[in-house]
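**Q** pasting a predicted model and its sequence here:
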Amino acid sequence: MESEVAHKDATDQLLRPAGFKLDDWPAFSAAIEQAAELFGRMLGKLVTGELTIEVAEVVAGPAGNLIDQDQAYVTNVVHAPGWDAKLLVGTSRNSALRVVEMFFGGSGPADGLAVDRDCSRIELAAVGLMFRYLAAVLQSSFAPIADPEMEPGTCVDEVILDDLGGPEEPIVIVRLACVLMEQNIEVFIAVAQRTLSAVGDPLRMVVEDAAEASDPKWSEHFDRQFRRADVDLTAVMDGGALTLDEVSRLRAGQVLELEATVDSLIKVDCNGHPMLWCRLGQADGSFMLKVEQFFDAEQDLMEELLTATAVKN
């Protein structure tokens, strides 16, 4: 107990100089904890062996003090249009290479082994997939309180603090500690303090402890309503992309050719998360979708990497 109090006091001391105190943002803290748990579950499906992920620390201060630009990082800018802001997620290059090896069943480079080279295109694609999952769990975890939309950009082999507002910009950085097969991996999430202040009260809400608020009748009612809740599903027939130039030249009545055929699988998403692969059919004069299989994250990873390799060649 004393060690926990000492840790909390130490954290508060780190946060106070930058004018940010974690105790003032309980909903933000709860959402980050939930995101870490969901992130661990998603990554656990892609690797072999036991994986643990927890929030190591949440600190605040100038971006240049908290993120060493002289260190080799792999990063991804996550756009949050609803917050009118950008988040920066990243990991060290060594950690990135460990992630890539573990995705393919390896044990990863040894701790302390420095790798003095840029990441390859296929390695960036693998780490980019991890960041995509991180953006998805952040969106899911913050949705009940701040309704964000997280759109990950391109994974790059560098860190650009201008995306957060520059080296002097006060930020809050969350460090996630991941341990897999005795390998240590750190992933960070950085956001400008002004972004959190702009979102405001929803992130400051007190999250009531579930044990204290337990009411059997209410829990039964909530569970019953939850099971009856409506969700929006999106069926994606063709995932092709158009350039801005192609979009600007579209005309009313123009016919767009799809690469999909009648035999192509259709991906069904829920809130941006892929769930099912289906086939298109007809019944009683209406179109229908027949569930073929559940979405396989590992298979998706392999297809992403094969696509990246094909582009490179």
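**A** Sure, I can see it.
**Q** going forward, measure contacts between C-alpha atoms and count neighbours the same way
**A** Fine.
**Q** so Arg194, which of the three states?
**A** helix (DSSP: H, G, I helix; E, B strand; the rest coil).
**Q** so it versus Leu87, what's the distance?
**A** As for Arg194, its distance to Leu87 is 12 Å (criterion: Cα to Cα, to the nearest Å).
**Q** looking at these two, which one has more neighbours?
**A** More crowded of Arg194 and Leu87, by other Cα atoms under 10 Å: Leu87, with 21 against 14.
**Q** pull up the distance across stretch 286-302, start to finish.
**A** Span of stretch 286-302 from end to end, Cα to Cα: 35 Å.
**Q** run through the helices of the stretch 51-200 of the chain in chain order.
**A** Using DSSP state H, counting those that start in this stretch, the helices assigned to the stretch 51-200 of the chain run over residues 63-66, 93-103, 121-146, 193-199.
**Q** nearest to Gly19, of the ones you listed?
**A** Of all the helices of the stretch 51-200 of the chain, helix 193-199 sits nearest to Gly19, with 9.1 Å by Cα to Cα.
**Q** and the very next helix or strand once past that closest one, how far out from the chain middle?
**A** Later in the chain than helix 193-199, the nearest helix or strand by DSSP states H and E is helix 201-204. Distance of helix 201-204 from its chain centroid, counting by Cα atoms, centre = their mean, to the nearest Å, is 21 Å.
**Q** name the helices or strands packed onto helix 201-204?
**A** Helix 201-204 sits against helix 26-44, helix 121-146, with contacts defined as 3 or more Cα pairs under 8 Å, 6 or more residues apart in numbering; DSSP states H and E.
**Q** thought Leu276 was touching Leu289, still the case?
**A** No. Between Leu289 and Leu276 there is no contact under Cα atoms under 8 Å: 10.3 Å.
**Q** who's more crowded, the two?
**A** Counting neighbours by other Cα under 10 Å for Leu289 and for Leu276 shows that Leu276 has the greater number, 19 against 16.
**Q** give me the element the more buried one is part of.
**A** Short version, using DSSP H and E: Leu276 is in strand 273-283.
**Q** that strand to helix 121-146, inter-axis angle?
**A** Between the axes of strand 273-283 and helix 121-146, defined by axes from the mean of the first three to the mean of the last three Cα atoms, to 10 degrees, the angle is 90 degrees.
**Q** another one to put next to it:
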Amino acid sequence: MSGMQNANDIRDMLLDSAGLSIDRLPMLHVIFDRMSTSCAEHLRHMAASPMYYSLSGIESGRISEILEMYEANAVAAIFHAPDWDSHILIGFDRDFIYTMVEVLFGSDGSEPPVEEARGFSNIELRMAQVLFEQVAKALQASFSLVSDTKFKLERLETRMDFAVIGRRNNQAVAAKFLLQALNRGGEMFVIIPQSALNPMRKVLSRVVSGESTSRDPRWMKQMASEVQKTEITLTAVLEERFLSLGEIADLKLGQVIELQATPRSRVKLEGNQQGLFWCHIGQADGSYVLKIDEPIDQEKEFLDDVLAR
């Protein structure tokens, strides 16, 4: 037993030093895609201006190298993941903070973007903390596909050399997200130490069945509601006749075109040039009315049209 344990320890040490292969962990993409969708849905309820949130990429590297790119240009939140016995980091770069402030405080984008490299204000840090907590909830819900854990906010850092979630030369996975709004945008990043993901390697190496195409019930309900509000023009077609271009060119003012239809003939009810129902025409209160008889067989209608032409 001890020999097997030692073999496992050696294998884990080799994996830690080599780094995780993102290509072999497709479930990470599913998790971060779900997180991106959840964040976008939450932001839609917070701001009047449209915002677009997307996963721009996942990479691996040493924690120090990843954080070095954001030094003096971001604010980071350190979260404790007790079930993983680890910490994770979520960060917003300066452009993300500036864009979110404008969006949440009602800017229309007419003012030029802020490019001043200054320290973050108390309002900006307070707003960032609220967003960090929402993002952590989205990440927790997305990771529930493979592992249940809670992320507890410990502190915010504006200096990346103080954003400690383990030894700085340790390997980690970083997911980067792009925010676009008001013709500008910014970046959010999530850093998870490889040591926290190693125990989940097997489940992360395969996509959980059906989860990559899961639907957000609130979003589906909203889509259905908006689609049902769409206005469509209905057209009642008493009869159709096919004429050649020559016959149409010979038509003259006052000429009478005879129809085979009678008051008892069925009327085709169309919407957007698509046949919907067969109806009968009648009168009520001095107006013409239609009584729906049956839906139109689309396949049969198509074949009939082809044969008629």
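**A** Noted; the coordinates are in hand. Just so it is clear, the model here is predicted, and its values are computed rather than measured.
**Q** quick TM-score on the pair, please.
**A** The TM-score (TM-score structural alignment, normalised by the length of structure 2) is 0.57; 196 aligned residues with a Cα RMSD of 2.6 Å.
**Q** what about the closest residue to Leu153 of structure 2 other than its chain neighbours, neighbour count?
**A** Nearest non-adjacent residue to Leu153 of structure 2, counting by Cα to Cα, 6 or more residues apart in numbering: Phe79, 4.5 Å away. A count of nearby residues for Phe79 of structure 2, using other Cα under 10 Å, gives 22.
**Q** ok, Phe79 of structure 2 - contacts?
**A** His87, Ile88, Leu89, Ile90, Phe151, Lys152, Leu153, Glu154, Arg155 (Cα atoms under 8 Å, 6 or more residues apart in numbering).
**Q** highest neighbour count among the residues you listed?
**A** Result: Ile88 is most packed of those (other Cα under 10 Å), 24 neighbours.
**Q** distance check, it against Ala172 of structure 2.
**A** 10 Å.
**Q** same check on Trp278 of structure 2?
**A** 64 Å.
**Q** who has more neighbours, those two?
**A** Ala172 (27 against 20).
**Q** spatially nearest residue to that one (excluding sequence neighbours)?
**A** Per Cα to Cα, 6+ apart, closest to Ala172 of structure 2 is Pro193, 4.1 Å.
**Q** got it, and Leu14 of structure 1?
**A** Val59 (6.2 Å).
**Q** same check on Ala77 of structure 2?
**A** Leu156 (4.5 Å).
**Q** which position in structure 1 pairs with that neighbour?
**A** The equivalent of Leu156 of structure 2 in structure 1 is Cys155 (alignment by TM-score structural alignment).
**Q** what's the burial count for its match?
**A** Neighbours of Cys155 of structure 1 (other Cα under 10 Å): 23.
**Q** how near is Glu116 of structure 2 to Glu102 of structure 2?
**A** Relative to Glu102 of structure 2, and taking Cα to Cα, Glu116 of structure 2 is found at 15 Å.
**Q** those two: which has the busier surroundings?
**A** Glu102 (19 against 8).
**Q** ok, the residue nearest to Leu153 of structure 2 to Thr149 of structure 2 distance?
**A** 11 Å.
**Q** tell me the most buried of the helices and strands packed on helix 201-204 of structure 1?
**A** helix 121-146 (a mean of 21; mean count of other Cα atoms under 10 Å).
**Q** average offset of it relative to structure 2?
**A** Its matched residues in structure 2 lie on average 0.9 Å from helix 121-146 of structure 1 after superposition (mean Cα distance after the TM-score superposition for structure 1).
**Q** helices or strands next to that helix in the packing?
**A** helix 26-44, strand 73-80, helix 93-103, strand 151-152, helix 201-204, helix 297-312.
**Q** the fourth one vs structure 2 - mean distance after superposition?
**A** Once superposed with structure 2, the aligned residues differ from strand 151-152 of structure 1 by a mean of 1.8 Å; criterion: mean Cα distance after the TM-score superposition for structure 1.
**Q** where's the closest residue to Ile292 of structure 2 other than its chain neighbours, which helix or strand?
**A** Closest residue to Ile292 of structure 2 apart from its sequence neighbours, by Cα to Cα, 6+ apart: Cys279 at 4.3 Å. For Cys279 of structure 2, the host element (DSSP H and E) is strand 274-284.
**Q** that strand corresponds to what range in structure 1?
**A** So strand 274-284 of structure 2 is aligned with nothing, judged by TM-score structural alignment.
**Q** give me every residue that touches Ala18 of structure 2.
**A** Ala18 of structure 2 neighbours (Cα under 8 Å, 6+ apart): none.
**Q** how about the strands in the stretch 201-309 of structure 2?
**A** In the stretch 201-309 of structure 2, the segments counted as strands under DSSP state E, counting those that start in this stretch are 234-237, 266-271, 274-284, 287-295.
**Q** just say which of the ones you listed is most tucked in.
**A** strand 266-271 (a mean of 20).
**Q** report the distance from that one to the chain centre.
**A** The answer for strand 266-271 of structure 2 is 39 Å, by Cα atoms, centre = their mean.
**Q** got it, and stretch 53-62 of structure 2?
**A** 16 Å.
**Q** could you give the angle of the strand holding Cys279 of structure 2 to strand 266-271?
**A** Using the same axes, to 10 degrees: strand 274-284 of structure 2 against strand 266-271 is 120 degrees.
**Q** quick check: Tyr97 of structure 2 touching Arg126?
**A** Actually, residue 97 of structure 2 is Ile rather than Tyr. No. Using Cα under 8 Å, Ile97 of structure 2 is not in contact with Arg126; the gap is 10.8 Å.
**Q** sorry, back to before: hmm, Val74 and the match of Leu156 of structure 2 touching each other?
**A** Yes. Using Cα under 8 Å, Cys155 of structure 1 is in contact with Val74, at 7.0 Å.
**Q** joint contacts of these two?
**A** With Cα under 8 Å, 6+ apart, Cys155 of structure 1 and Val74 have common neighbours Leu124.
**Q** so Glu292 of structure 1 is in contact with Met275, correct?
**A** No. In this structure, Glu292 of structure 1 is not within contact of Met275 by Cα under 8 Å, at 11.2 Å.
**Q** which of the two has more neighbours?
**A** Neighbours of Glu292 of structure 1 and Met275, each counted by other Cα under 10 Å, are more numerous for Met275; the result is 18 against 12.
**Q** I'd like the distance between that one and Val47 of structure 1.
**A** 19 Å.
**Q** make CSV out of the helices and strands packed on helix 201-204 of structure 1 and add distance to Leu14 of structure 1.
**A** Converted to CSV, these look like this (distance: least, Cα to Cα, whole Å):
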stretch, distance to Leu14 of structure 1
helix 26-44, 16
helix 121-146, 24
